[in-house]
Each structure stands twice: as structure tokens, then as C-alpha cells.
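A.B. asks: one predicted model, sequence on top.
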Amino acid sequence: MKKLFVPFFMLLGISITISSCSDSDDAQYVPITPNASYPEVEAAFGSKLDLNNLSNYANQYIPPYIRKRNGNANPVTDKGATLGRVLFYDKNLSSNNTISCSSCHQQANAFSDTNIASTGVNGMTGRHSMRLINARFAVESKFFWDERAGSLEIQTTMPIKDHGEMGFSGANGDLSFNDLITKLQGIGYYKELFKFVYGTEVITENRIQLALAQFVRSIQSFDSKYDSGRIFVPNDGQPFPNFTAQENNGKNLFLAPPVFDATGNRTGGGLGCAGCHAAPEFDIDPNSRNNGIIGTIAGSGIDITVTRAPSLRDLVKRDGTLNGGFMHTANINSLQAAIGHYGTINLAPGNTNLDPRLRPNGFGQQLHLTATEVNATIAFLRTLSGTNVYTDSKWSSPF
């Protein structure tokens, strides 16, 4: 780590710390050349990608009550996220040129997939494709449902190197990731884009990871009904002035912890959802364990390693339309069913990783939900959905 001291901030007694890494020529360090010509980029993308007039990724509005962040060592930049956008949508990143990151993470569906499993070059994904909304605004810095990637940067190239997904595994007869780099080096627009971002045409896995992670972290959703109300109150516990009585009731149920008797039956309080999905980010608590869903997409065996979840923002579109099934199995197809799952937790044989918050006093929780409570909670969850993230061109395909 090294510290850079800026005279103005020195007067205030503040120092700024900037992370360094092996590819420290990150996007922010390469100045933009005004009115430069990029013929390969212009030929490939036309008006959809203008390197002289970049979209705003780095300085988007973030509400003041949003405090959680991950990925500070790789801050979002306009240039880096622009390259990341191209990589995210480019089918050249798959071995047979048929699959891109966007094939499984579709903007129209909150960057998820309405299919239970997504199609790869050599089969189907083993788990449902996780929504990518507000991935940056979370304490948890590990990725994939089972947290096997230590950072978003590491995660971004793992599907590319997976035999079933994008096919550059270097095993099972696949080409290797180095072969992908050679392939990209032969594409004219990547020569221009990597030089535009990093100062040279050199393509490395690290540079690909930095750009893809910046693009994914730029995907944010803060134009929901929840946000329109939260900005006017000091904390989430206060009634929101723009909410209906039902929505405020649902919010209270979501936030308040339940009261249980000695055998795990709820006798009062709320539903305790915020114990794992704390407002206002609604991200997953990094200490969470299995949520009681132990099935697999294949339908055989059990999977108790899933301990991560995406933000609860944009579970559904604002009109209530699903962005895909819920959970890693995508086998829950409504908000009512999702709430119902937590209403009755069964202690399944073999699930040695069930979260303690779901087994009060050693028993699977029984919330004894009423129809009024379920409907209020659904009404509240729907307030967490925005609209812009589904249509904003800076997150759309440049091809």
C-alpha cells in the first residue's frame, strides 16, 4: 500500500490511500485524449460506444444512507467499466462464440436468468444464475452461492474457465485461458480498448478481471419506492411517508426479530428477515449459513454449501413480474412461496449447516404466518424494485 497526499487534504489533516496491484495502470491512471480516433471500436459498435463521450459509471448517485461497500481496491471508473461492458456482452469469451456473461445474467431480468439453469457451451449451470444488482453495496466480498470465489475479480473469469459454461478450461479437450487471450489479441477493438484503458494493448487475465468487476459493481438500483421514502426518514424503523399502511406494516415485520417459545414457535414480534438481509442495502450477512434449501438443480443428492445470496433489491420487477425463480435451485416461484419457506423450517436429515437463526432453541422455526402478514411482507418487498436498471443503455449490450 502507498499513501498519496494532496495538499488541500493535508490542510485538513486527511490522507488518501490508494491500493496498488500488479496491474496498477488501472483505468483511472490513463488520461483521455480528446477527440481521439478509434476506428476499430467505431466499426464494431457504431454509436453504441463512444470513447470520447463515456457513460457515467464512476460518479453515479448513491443515497447517503447506503454505507456498505466492497471492492475498494478496484474502484469503478468510466473507462474500466466501459471495457467491462464490452467483455460482459462479448460471445468471443466463450470457446464456440455462442455464450457471453450476459447470456446467464440478462439486464431485462435484473441480470439473472428466468431459466432454472443457464445454458453453457457444454451443458447447463449447476445452480441458478444469481442476480447482479447492487453487488458492490454489501459487506460480503466473496462470490458464487457457495462463496468459493474470494472476490468479484476472481469470480469474473471462473465461468470463462469452466468447461460447462464458457469452455476455456484447459481440460477435457478445451482450449486454455491463454488461448482466449490470444484470441482477444487478434480482435481489433480489443487492441484499442485495452490501450484506451490501460495505456498498452497488452491483455492479461488480471486486466480482464479488473474491467469486468468494475462493470458489475457499477450496476446499481436506487430508484425504488423504498428509496423515495427512506431519504426522508432518519432510520428504517420510522414510518415511510410514501408507503401505504400495508407496506409500512410489511417493513416492520421484515425488520423486527421474532419471539419464540421453547420449541421454536413464534409467539410475537416480526419475521426477522433483517437478521440476514439488513436494510438499507438488503445484502446477505457474511456469517449466514444454509437457509434450509438443500436441493440441487439436478434433483439428486443434497447441497448444504450455499450460504450466500444476492441483495433482495429487485427480487421482482416493479409490477411484480419475476426476474427468475428464487434460491440457488430457482424452485420457488413467488414471493408468497419464498416467505412461506421461512415460515416453516424443517430440520432436514444431513443438513449440518442450517443457520442457527432458523433453528431457535434447536427447533426449526415456525412463524405461524397469517395471510395479513404474508401480504404485507410481499407489499414491502415489492417496494425494493426500481426501473432504471432494466433499461439504462450503459448496462446494455454494445453489440
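C.D. replies: Perfect, I can see it now.
A.B. asks: alpha carbons only for contacts and neighbour counts from here, please
C.D. replies: OK.
A.B. asks: so after the helix or strand encompassing Glu42, what's the next helix or strand?
C.D. replies: In this assignment (DSSP states H and E), Glu42 forms part of helix 39-45. Next in sequence after helix 39-45, counting helices and strands by DSSP H and E, comes helix 78-89.
A.B. asks: alongside the first one, take a look at this:
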Amino acid sequence: MKLTKILQFCVLIVTLSSCNDTNEETYTEITATYPAVEAEFGSSVDLKNLANYANQTIPAYITKDNSGLNAISDKGATLGRVLFYDTKMSANNTISCSSCHKQEVAFGDNVVASTGVNGTTGRHSMRLINTRFATESKFFWDERAASLEIQTTMPIKDHGEMGFSGTGGDLSFNDLIIKLSAVDYYKELFKFVYGSEEITETKIQFALAQFIRSIQSFDSKYDIGRASAPNDGVNFANFTAQENQGKNLFLTPPAFNASGVRTGGGIGCAGCHRAPEFDIDPNSRNNGIIGTISGVGIDITNTRAPSLRDLVKVDGTLNGQIMHTGVITSLQAAIGHYGTITIAPGNTNLDPRLTPGGFGQQLNLNATEVNAVIAFLRTLSGTDVYTNTKWSNPFN
């Protein structure tokens, strides 16, 4: 059984690799028609003129990439886009991945708990910006998914979220496959991408992961400055003095006395949120927020975080609440949290970088420093990701 699964996986990898080859289209591909796709999506999904997902411009200073064996293809990401926005992916045809990950708020949510088919999510929905460009390959706040591919179908199989759990009277994931297999545009799309109308969980996972990894944001003020700078540590020519001060504070580790009080240096955000990707260090542990959305008990297992890019829009508007509980509602409050770390009873997983000398860190930031860090964080926001049609709802 194990060998069979490995062979199936290898065949799928070969199939996906062939989808990346845009130079050798077959006569059939060129002349094929896709009436169901055309009828459902019109010009928003044009299989003969695919959007560019596979060969987007990536800055030279961006070096992290967790795509692994699932390289992005234009075909695969196109299918992934349809799956991402399709409410047929839920048991009652009301919820899609995009219900909790909205393009207008950097593919996160602007409510604390996202609504599913049978209630609400237990944690705030994480933004999906630049998921590809991170060392950490695990997903969810508590890292319970070993890869993005595995993560993509877990909400679908969750009773509360999309309802194909196969338990407690729910339909199973196989029922979803049967459901999708009867949809004409999926027959065409899966054959277009994989050469066969057959739908499997692995194919769904690979396509969704390709689309999600394609969602990238590198058109920020920070990127303009970094492109002409030798490294992050120097002042950026396009930054204001305040933004450069905030960047220096963000990047520079703090100096503490024996009681955990900052006596100099910066505030060391980059120790966990590493420039230039601003991804989370895989060795990070709990950040001191151990509450739950329900208000019952504590939750100390959250060690992952999304990229800090596009925390806010360029105008400073927050892209939804921050942290797994959504308890933080401004950049000032986020900085304030790290400014005074309390070692709460029961938190046995607190990151040691937040407890110098065994004490919760006291950064003693003044208003000028706080405003400078906020100004810098705002430089990490672009504009394209909010409006680019290749990441938009194809059903509209």
C-alpha cells in the first residue's frame, strides 16, 4: 500500500512538471474547447491565455522558497483559483476558502472568528500573503499541518468550517470528490491540468497550494528601497528619517539589564520576523498571547505567524485583527504587547527571546520609537495584491 501511494505521488509530480512546460503545447491543447469553463466563467478563466502565476518577478534579495516538489504552474494555479473561490467546496454550498481569506484584506479575515457551515473558527484566520517565501513549511497557528498541501484540505474536512468531516452525520471527503466529479467545468479543468478528469484529494491539494503560493506582494515602499540597497542594515534612500529609524529599531537586537529591562539597542523584532521576507523563524515559540477566542482555557501551542508584509494597507488601515485570537486591533497595540511581556501562569511554551534573564522583557519604548516602528511596518505594504484579477473571484 505504501509503495502504491509513493508511485502515485511520483506520477503526479511528473504530471505537474509537464504542466510547467509552456513551450511544448500539443495540438490537442491548442485546438481544444472548454464549453463548460467558458459558460461558467466567461473571460475570467481563459484556458488559452493563462494568467502568469509560474514566472512572476521575484526580487533577487528574496531567497526563501518552500514550494518543494510542487512548483507553481499556470495551469495548476488556475485550477487552484477556481477551487479556492468555489462554494461547492463546502457541504451546504455557502462557504469557500475565500470566505475566510479575503483578497481585500490581504487574504485574511476582518472578523475575529470566521463563519463556517456549522459555527465559527476556533482561531482567527491567518493572512495568506507570501506563504511561499518562508523557511517554515508547517501551517496553521499551531503548525498542525506539516505542509501547505496538507493544510489546504483540512478546513474542508472540518465539521465547523466546510463540513466534509465524515463524522457525526457529515458527508465525507469522498462525497465531495463525487460532487465535484459531476460538475462539467471541473471535468474540463482537471483534464486540462492533469490529463484526466479523475479528481483526487492530492490533485486538489496541489492545485490549491499552487494558487496560494502564487499570491505574492513585492511592490511596497520597502521593496523599492531594498532593491537599491546592499543590505537591510543601511538607510534606504526612499525612506523618511522616521522610517529608517523604525527599520533600525526593528532589525537591531535590544540590550537588557539583569532584570529584563531594555537599556539600549533596538527592539529585535527581526529575531523572529526575519527580513527581507519577514517570515516567522521556525524555532519561534509562544509570543505571550495565550487566550482563546471562546474565552475558555488557555492556548499555548501557537508558534507560527504569517509574514508581516501587508499587515496594513498603504493608507494604514489594518487588514483585520492580529494574533490567533484577533485580540490586537492596531499596530500600536501589537508593539505595546511586546513592550511589556508578562509570564502568565501555565505558559510553559513562551519564547525565551521574550524573557531575558528569566524576566518578561520591558522594552521601555517612548512615543517617538513606537511611531517610528509603525512607520516602518507600513512600508511593508503593497497595492497589487488587493486588486490583481488573477487572484480574484472567477465566479464574479
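C.D. replies: Yep, that arrived. Given the structure is predicted, the values throughout are model-derived calculations rather than measurements.
A.B. asks: please state their TM-score.
C.D. replies: The TM-score (TM-score structural alignment, normalised by the length of the second structure) is 0.95; 381 aligned residues with a CA RMSD of 1.1 Å.
A.B. asks: what packs against the helix holding Glu42 of the first structure?
C.D. replies: Counting contacts by 3 or more CA pairs under 8 Å, 6 or more residues apart in numbering; DSSP states H and E, helix 39-45 of the first structure is packed against helix 188-198.
A.B. asks: picking up where we left off before, show me the contact partners of the helix holding Glu42 of the first structure.
C.D. replies: Contacts of helix 39-45 of the first structure with the rest of the structure, by CA atoms under 8 Å, 6 or more residues apart in numbering, involve 49-50, 188-189, 192-193, 398-399.
A.B. asks: quick one: which of those residues has the most company?
C.D. replies: Leu193 (22 neighbours; other CA atoms under 10 Å).
A.B. asks: if we can go back for a sec, okay, and the helix holding Glu42 of the first structure goes to which residues in the second structure?
C.D. replies: Using TM-score structural alignment, helix 39-45 of the first structure corresponds to residues 35-41 of the second structure.
A.B. asks: how about the helices in the stretch 201-350 of the second structure?
C.D. replies: Using DSSP state H, counting those that start in this stretch, the helices of the stretch 201-350 of the second structure run over 201-214, 221-227, 241-251, 331-339.
A.B. asks: the last one: average distance to aligned residues in the first structure?
C.D. replies: Here helix 331-339 of the second structure, set against the first structure after superposition, deviates by a mean of 0.2 Å using mean CA distance after the TM-score superposition for the first structure.
A.B. asks: which residues in the first structure does that helix match up with?
C.D. replies: Going by TM-score structural alignment, helix 331-339 of the second structure sits over residues 335-343 in the first structure.
A.B. asks: for the shortest one, same thing?
C.D. replies: Per TM-score structural alignment, the counterpart of helix 221-227 of the second structure in the first structure is residues 225-231.
A.B. asks: go on, the third one?
C.D. replies: With TM-score structural alignment applied, helix 241-251 of the second structure matches the range 245-255 in the first structure.
A.B. asks: burial measure for Phe143 of the first structure, as a count.
C.D. replies: Using other CA under 10 Å: Phe143 of the first structure sits among 21 other residues.
A.B. asks: repeat for the one 5 residues further on
C.D. replies: Applying the criterion other CA under 10 Å, we find 13 residues in the vicinity of Arg148 of the first structure.
A.B. asks: what do you get for Gly357 of the second structure?
C.D. replies: As a measure of burial, Gly357 of the second structure has 15 neighbours, counting by other CA under 10 Å.
A.B. asks: same question for Tyr89 of the first structure.
C.D. replies: Neighbour count for Tyr89 of the first structure, taken as other CA under 10 Å: 21.
A.B. asks: now do the one 10 residues further on
C.D. replies: Counted by other CA under 10 Å, the residues lying close to Ile99 of the first structure total 22.
A.B. asks: quick one: secondary structure of the counterpart of it in the second structure?
C.D. replies: Using TM-score structural alignment, the partner of Ile99 of the first structure in the second structure is Ile95. Following DSSP: H, G, I helix; E, B strand; the rest coil, Ile95 of the second structure is assigned to coil.
A.B. asks: enumerate every residue touching the residue nearest to Ile95 of the second structure when sequence neighbours are not counted.
C.D. replies: Leaving aside its sequence neighbours, Ile95 of the second structure sits nearest to Thr87 (CA to CA, 6 or more residues apart in numbering; 4.9 Å). Thr87 of the second structure makes contact with 93-96 under the criterion CA under 8 Å, 6+ apart.
A.B. asks: now do Ile18 of the first structure
C.D. replies: Here Ile18 of the first structure is in contact with 1-4, 73 (CA under 8 Å, 6+ apart).
A.B. asks: among those, which pair sits farthest apart?
C.D. replies: Farthest-apart pair in those is Leu4 and Ala73; separation 14.5 Å (CA to CA).
A.B. asks: quick one, which of the two is more surrounded?
C.D. replies: Comparing Leu4 of the first structure with Ala73 by neighbour count (other CA under 10 Å), the higher total belongs to Ala73, at 12 against 9.
A.B. asks: and the more buried one, how far from Gly80 of the first structure?
C.D. replies: For Ala73 of the first structure, the distance to Gly80 of the first structure equals 13 Å [CA to CA, to the nearest Å].
A.B. asks: contact partners for the spatially most central residue of the first structure?
C.D. replies: Closest residue to the average C-alpha location of the first structure: Leu132 at 2.7 Å, with CA atoms, centre = their mean. By CA under 8 Å, 6+ apart, the contact set of Leu132 of the first structure is 105, 110-112, 216, 219, 310.
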